[in-house]
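**Student:** got a predicted model here, sequence first, then my questions.
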Amino acid sequence: MIHAVILAGGSGTRLWPLSRRQLPKQFLRLEGDRSLLEATLDRLQPLVDPANALVVTGCEHARGEAYQALRPFRTLLEPVGRNTAPAIALAAAWLSRGGADPVMLVLPADHVIRDRPAFHAALRQAIDAAEQGALVTFGIRPTHPETGYGYVRAVTDGRADAPVERFTEKPDAATAEAFLADGHYWWNSGMFVWRASTILDEIQRHLPDLYEVLERIRAEWHREPERDDPQPAVEALFHEMPSISIDYGVLERSDNVRLVPCDIGWSDVGSWDAVHELAQQDARGNAAQGNVLAIDCDNTLIHAGKRLVAAAGVRDLCVVETADAVLVVPRGETQRVRDLVGELNRRDAAESRLHLTVQRPWGSYTVLEESPAYKMKRITVTPGASLSLQRHQHRSEHWIVVSGTATVTRGEEVFTVTRNESTYIPIGERHRLENRGRIPLQIIEVQVGEYLEEDDIERFDDVYQRHQAN
């Protein structure tokens, strides 16, 4: 039996402002009409039955902006981020319950692979090695001295799989040049194949503190096997696990790692430079998406999300526009986007966390205008969905229905509000908004008060099991 474990818990900071902390790049459509997560699962077929795919992601994603994106998939939710080793250990333990020992394909959710037949051939080679008890990683032949990737040294000599000699974290430019000249270094793709029992044995050997917490989680699962729900035990104990990568915690310490070299049209889409390389370009090396006017430009990426972006006479730039932010950075320096996001986080800026249009399990809202005293939103509620029963301590709300029919709970009252009608929610009043109709409900909400942030929500009942302001 072959299972896929898709790691979808990253924050995607290097593709800001398109990627935000609460809706990172793995849930976005960077190419075509499929998100990177959807494309990752699609390309595994027919080797992996979709029913045997498990997505490991954060509670914040699954109960917030990525709720709809994750609905089609089986999920295992991390209450806090603890890097890849705890996520992989948790998935291996869950897939091993009842004595099973599947081969696990462990793949990031946010990569692009263009050559599916070559990818499948590499997977088959890796599966053969994993069935013999090896830990298998995939090596990508370097095309340039990249400092944003880790490296793996293995002398393949034409073999389908070769022993790994060493792992190296992201090098400086001179070291990357030396690796390229050496000829036996490969980019570390972050994709792995192994039996669940093999990786659990290695984790027990090399990461005993992590394994001890894992055993306590498994004991809770065994206590109620009929429940078939991993989350209560995970949410109680997962935070005690150390934060460590599978590369550093296990693979660099193991003598049982094999490398499958592959040429599969791979990219980790780890920067706007990578997006430019993947995009369709004109004769002068320009890649444009959205409403773009570019005159006399060269080697430039322009992404327009909301407005017209016009450029004349610019070269070697990445320009990315969204409704609330514009990024301008030279080509070749797009890794510095992480520095910008770090500064935004230091300032606790909303632009690092959310877009102006924020996805929610029940629909979405868009901030139309705000000031210190009021905020105006457009709220869309999908048919059959409802917001939580809640109240606010610092603001009142005025709702005007512009399409559909709203079912409103206000205190002990339950009533409907139709198009071109309105209602008022006083400060401190329990209330709920529902769409019991067949078409999307749209309202304009005007908040008035001394504090208008999303954490001024006290929930009393919520079908989406959210405990924070989502």
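**Tutor:** Good, I have the coordinates.

**Student:** from here on, contacts and neighbour counts on C-alpha atoms
**Tutor:** Noted.

**Student:** what's the neighbour count on A373?
**Tutor:** A total of 12 residues lie near A373 under the criterion other C-alpha atoms under 10 Å.

**Student:** actually, A350.
**Tutor:** 14.

**Student:** same deal with A310?
**Tutor:** What A310 shows, counting by other C-alpha under 10 Å, is a neighbour count of 12.

**Student:** can you tell me the element it falls in?
**Tutor:** Element membership of A310, judged by DSSP states H and E, is strand 309-312.

**Student:** buried residues, that strand. List them.
**Tutor:** V309, A311 (16 or more other C-alpha atoms under 10 Å).

**Student:** off-centre distance for that strand?
**Tutor:** 31 Å (C-alpha atoms, centre = their mean, to the nearest Å).

**Student:** beyond that strand, next helix or strand please.
**Tutor:** strand 317-321.

**Student:** centre of the chain to that next one, how far?
**Tutor:** 22 Å.

**Student:** remind me what that strand packs against, helices and strands.
**Tutor:** strand 301-304, strand 326-330 (3 or more C-alpha pairs under 8 Å, 6 or more residues apart in numbering; DSSP states H and E).

**Student:** quick one: the longest strand anywhere in the chain to chain centroid distance?
**Tutor:** Across the chain, the strand with the greatest residue count (assigned by DSSP state E) is strand 185-195. Computed by C-alpha atoms, centre = their mean, the chain-centroid distance of strand 185-195 equals 19 Å.

**Student:** next, the one to line up against it:
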Amino acid sequence: MIYPVILAGGSGTRLWPMSRELYPKQFLKLNGTSTLLQQTVERLEGLELEEPLLICNEEHRFIAAEQMRQSGHLGHNIILEPVGRNTAPAIALAAMTAAKKNPDAIILVLAADHVVKSTPAFQQAVRNALPLAEQGALVTFGIVPQGPETGYGYIQRGDKKGEKAFQVAQFVEKPNLELAKQYVADGGYYWNSGMFVFKAARYLDELKRLRPDIHAACERAMAEVGADLDFIRVNEQEFSACPAESVDYAVMELTDSAVVVPMDAGWSDVGSWTALWEVADKDEAGNANQGDVISHNSQDNLIFAENALVTTVGVKDLVIVQTKDAVLVADKNDVQSVKDIVQLIRGNARSEHKLHREVYRPWGKYDSIDNGQRYQVKRITVKPGEKLSVQMHHHRAEHWIVVSGTAKVTIGETTQLLTEDQSVYIPLGHIHALENPGKIPLELIEVQSGSYLGEDDIVRFKDVYGRV
């Protein structure tokens, strides 16, 4: 039995303003109609595999669950990391979960935020690796380099291990440009993809031998597993005590069982806006556009327009990203400095680094369309059959106006149904709840007024999503 393990715990800043701490790049539609996470799942179709195990951050659980539901692969298969501890512990949690299901389980470890342009080439590399994993090898996939890339680590191949694989000679840190050119000219080096396949028990044995502290901490964390909707919760205290380490440093660079299988599938880790431009479809002028974009006398640009028209005249080699609450204009050759902008935003006590104007919740989403010193206006969408928590606010009152659908509103002991063009007032301090009993999405406008309008002014009394 082969279990795909999808690592979706990242919360990087290099693709800001599309990527935010609470909505990182694996959940974004960057190069098509599916998100990077959904593309990772779709890439597995045609291989004989079990349902995937997804590992994600606690704060991202409802976004991950919704996207897995949309892909048709949601079913108590999301392992929650209470804190990030890098890839070695994350893979250990998945390996222990898979080994419990089947002692001979093989796990295929993938990242949720990579782009792979050729699914057939990807699947063939997986097929080439599986016999080696069955024999006890710890297999990693080495990407055939397309040029002297300095943003990736490299794997040097050693002796052949069958027709399609090589013993790993060494892992090499990210090189400078001259060294990267030498690696590419040599022909015996691959980009380090961060994808693996091995027996779950074999990985755990090597982790226990090489890093017994990580293995023991993960064992303790898995000794007390709790079920919560479609989530698997590990012991927070024990996992928080686990050392943070990558699988490369903890196991792959130390084991004598590491094998590399070459993969030439149009792979990218989309680690920057420039990397995304390189793998994106482009027009005849080299522009990669998404959204409502008009370009004139412009070339080799990457332009994202989320909800407004973006136009360019006479520009070259730019990254232009427009979202509902931020705009980025950057030189395509200096996109690594985007992380510095994020640090400045964080340092100025702003919120644009953390979340979007539109925020997803397990019951739907809300969009903060306007705000002032003592008011805020939100557009709220509640999915059919879903409900918000029974709650109360200390510092604000709320007006709800139904735009479409049916709202079931409870204020204190009174429950009423509201339809289009009807409204209700929730006074400050009153316990209330909102539910969509209908078959279509409920859309309403919420006007908040009061002395404090933060999201932490919510006292929950009852919640079907376990947030009390």
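**Tutor:** Structure's in. What do you need? Remember, predicted model here, so these are calculated numbers, not experimental data.

**Student:** now the TM-score, please.
**Tutor:** The TM-score (TM-score structural alignment, normalised by the length of structure 2) is 0.93; 462 aligned residues with a C-alpha RMSD of 2.2 Å.

**Student:** point out the most buried one among the helices and strands packed on strand 317-321 of structure 1.
**Tutor:** Burial of those is given as mean neighbour count (mean count of other C-alpha atoms under 10 Å); strand 301-304 ranks first at a mean of 24.

**Student:** for D281 of structure 2, what are its contacts?
**Tutor:** Counting by C-alpha atoms under 8 Å, 6 or more residues apart in numbering, D281 of structure 2 makes contact with A288.

**Student:** rerun that using 10 Å as the cut-off
**Tutor:** Taking C-alpha atoms under 10 Å, 6 or more residues apart in numbering, we find D281 of structure 2 in contact with N31, G32, N287, A288, N289, Q290.

**Student:** tell me how far it lies from Y3 of structure 2.
**Tutor:** According to C-alpha to C-alpha, to the nearest Å, D281 of structure 2 and Y3 of structure 2 sit 32 Å apart.

**Student:** quick revisit: CSV for the helices and strands packed on strand 317-321 of structure 1, including distance to I113 of structure 1?
**Tutor:** Below are these laid out as CSV (distance: least, C-alpha to C-alpha, whole Å):
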stretch, distance to I113 of structure 1
strand 301-304, 21
strand 326-330, 26
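
**Student:** so which of these is nearest Q204 of structure 1?
**Tutor:** Q204 of structure 1 lies closest, by C-alpha to C-alpha, to one member of those: strand 326-330, at 44.3 Å.

**Student:** how close does that closest one sit to structure 2?
**Tutor:** Average distance, strand 326-330 of structure 1 versus aligned residues of structure 2 after superposition (mean C-alpha distance after the TM-score superposition for structure 1): 1.1 Å.

**Student:** which parts of the stretch 151-300 of structure 1 are helices?
**Tutor:** 173-182, 196-206, 208-223, 231-237, 246, 272-278 (DSSP state H, counting those that start in this stretch).

**Student:** to V48 of structure 1, which of the helices and strands packed on strand 317-321 of structure 1 lies closest?
**Tutor:** Judging those by C-alpha to C-alpha, what sits closest to V48 of structure 1 is strand 301-304, at 34.5 Å.

**Student:** so which of the contacts of D281 of structure 2 belong to strands?
**Tutor:** Short answer: the contacts of D281 of structure 2 in strands (DSSP E) are A288, N289, Q290.

**Student:** residue contacts, the closest residue to the last one other than its chain neighbours?
**Tutor:** On the basis of C-alpha to C-alpha, 6 or more residues apart in numbering, the spatially nearest residue to Q290 of structure 2 that is not a chain neighbour turns out to be F304, at 4.9 Å. By C-alpha under 10 Å, 6+ apart, the contact set of F304 of structure 2 is 18, 30, 288-293, 310, 319-323, 327-328.

**Student:** for PyMOL, write the select line for the buried members of the residues you listed.
**Tutor:** To isolate the buried subset of those in PyMOL, counting by 16+ other C-alpha under 10 Å, use the following:
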select buried, resi 18+30+288+289+290+293+310+319+320+321+322+323+328
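
**Student:** list the ones among the contacts of F304 of structure 2 that structure 1 also has?
**Tutor:** Contacts conserved in structure 1 for the contacts of F304 of structure 2, using both residues aligned by TM-score structural alignment, their matches' C-alpha atoms under 10 Å: 18, 288-293, 310, 319-323, 327-328.

**Student:** any idea which of these is closest to V464 of structure 2?
**Tutor:** In terms of C-alpha to C-alpha, no member of the kept ones among the contacts of F304 of structure 2 lies closer to V464 of structure 2 than M18, at 29.9 Å.

**Student:** does that closest one touch I303 like I think?
**Tutor:** No. With contact defined as C-alpha atoms under 10 Å, M18 of structure 2 does not count as touching I303 (11.8 Å).

**Student:** now do the shared contacts for these two.
**Tutor:** Counting by C-alpha under 10 Å, 6+ apart, the residues touching both M18 of structure 2 and I303 are V321, Q322, L328.

**Student:** nearest residue to the last one other than its sequence neighbours?
**Tutor:** Ranked by C-alpha to C-alpha, 6+ apart and with sequence neighbours excluded, the top spatial neighbour of L328 of structure 2 is V321, at 5.1 Å.

**Student:** ok, that neighbour to S368 of structure 2 distance?
**Tutor:** Plainly put, V321 of structure 2 is 20 Å away from S368 of structure 2 if you go by C-alpha to C-alpha.

**Student:** show me the contacts for the equivalent of D115 of structure 1 over in structure 2.
**Tutor:** Structural correspondence for D115 of structure 1 with respect to structure 2 (TM-score structural alignment): S118. Contact analysis of S118 of structure 2 by C-alpha under 10 Å, 6+ apart lists R43, D264, A265, G266, W267.
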